[in-house]
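Novice: quick one: sequence and predicted model below, then my questions.
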Amino acid sequence: MINSEIEKAFFKTELPVKWGEMDAAQHVNNVNYLRWAESGRIGFYEKLGTIDLDFKAVGIILAWQDCKYIFPVTYPDTVTITFDVIELHKDRIIGECKIYSNHHNRIAAVSKSSVMAYDFKALKKAAIPESWKDSIVKIYGDSILK
């Protein structure tokens, strides 16, 4: 079941768990899950290829992020990170990142995030460009439009 969930995701990547990511509680420190989610989110937008990540024109900024911790990851392990868009609004994109423990073959965390379109020249929020919308709708269909 885990493999079929991973295969359905538009973006997926694997990262090794590092010894230094563990804390005194003998599991990966919570902040690392947010870093892994960031890797998934940025990896998704790089793969999508239509969003400017050089921060010179209209790009993305993180508006909020949460994380539901389900299972404690420990070293040694490798995590698989998936990221998909779940809602597309006129001014923001809501995404969902899932983090899986490969060693335990189970989900370890789910992180949702909202990114806003931001005009880095004008220093203000922007509408989602049509090229972004078209690329995302091509992958997920119209059902994600809100």
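Specialist: Everything's here; your move.
Novice: only C-alpha atoms for contact and neighbour calcs from this point on.
Specialist: OK.
Novice: what's in contact with the longest helix along the chain?
Specialist: Within the chain, and with DSSP state H defining each element, the longest helix by residue count is helix 30-48. Here helix 30-48 makes contact (CA atoms under 8 Å, 6 or more residues apart in numbering) with 10-13, 21, 51, 53, 67, 81-84, 95, 97-99, 109, 111, 135-136.
Novice: quick one: residues in contact with the biggest strand by length in the chain.
Specialist: Taking DSSP state E as the criterion, the chain has its longest strand at strand 106-119. For strand 106-119, the external contacting residues (CA under 8 Å, 6+ apart) are 2, 33-34, 37, 57-73, 91-101, 124-128.
Novice: next one for the comparison:
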Amino acid sequence: MSDTPLKDFPVVVTFPVHWGDMDAYGHVNNVRSFTWFESARIAYMVRVGLVGPSAAGADKTVGGGIGPILANTHADYVRPVVFPANLVVGARVTRVGTSSITFEHVVAGADDGVVYTRGGSIVVTLRYATHEKVPVPQAIRAAIEQLEGRSAGG
């Protein structure tokens, strides 16, 4: 992917456009971008151990149960997606705060690299039992830095 708009995205997921994804205007309904963002974001969080069976907070008992919750998402639509198409959707982390992780997303054509949508999202680490924000676990921070190819301080 070195020549694509997703070359700096460590997690990339591929999707075919389905006929049923289109709306009455003859292009893919814009809400699909959020589903694609979500799938790439979840794939990223699985890779760093924030969700999935090996997640740091997989134990849902008292004292465990730490995981992500979506706080914000947005999209900038660059051009409409039409059937047929194969897409690649990237996720990368641009910032890790005290209790939040900021993602950047891009949707592009798998064959030609044409950018269709850019966007982002913020997830907050939450203790589900009490609904309180908690700091992003150090192991998750380290896994993000390693996946992103950055040193643990910058």
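Specialist: Alright, I've got the coordinates. What you see is a predicted model; the values in this text were computed from it and never measured.
Novice: list the buried residues of the longest helix of structure 1.
Specialist: Using 16 or more other CA atoms under 10 Å as the burial criterion, the residues of helix 30-48 of structure 1 that qualify are Asn30, Tyr33, Leu34, Trp36, Ala37, Glu38, Ser39, Gly40, Arg41, Gly43, Phe44, Tyr45.
Novice: measure the residue of structure 1 positioned farthest from its centre to Leu34 of structure 1 for me?
Specialist: Farthest-out residue of structure 1 from its mean C-alpha position, per CA atoms, centre = their mean: Ala24, at 26.9 Å. Separation of Ala24 of structure 1 from Leu34 of structure 1 (CA to CA, to the nearest Å) stands at 18 Å.
Novice: what does Val110 of structure 1 give?
Specialist: From Val110 of structure 1 over to Leu34 of structure 1 (counting by CA to CA), the distance is 10 Å.
Novice: do Asp119 of structure 1 as well
Specialist: Going from Asp119 of structure 1 to Leu34 of structure 1 by CA to CA gives 25 Å.
Novice: now do Lys56 of structure 1
Specialist: Remark: distance between Lys56 of structure 1 and Leu34 of structure 1 (CA to CA) = 25 Å.
Novice: what's the answer for Cys67 of structure 1, then?
Specialist: 7 Å.
Novice: same question for Thr78 of structure 1.
Specialist: In this view, Thr78 of structure 1 and Leu34 of structure 1 are 16 Å apart by CA to CA.
Novice: then Ile81 of structure 1?
Specialist: In terms of CA to CA, Ile81 of structure 1 sits 11 Å off from Leu34 of structure 1.
Novice: and Leu15 of structure 1, how many neighbours?
Specialist: Neighbour count for Leu15 of structure 1, taken as other CA atoms under 10 Å: 12.
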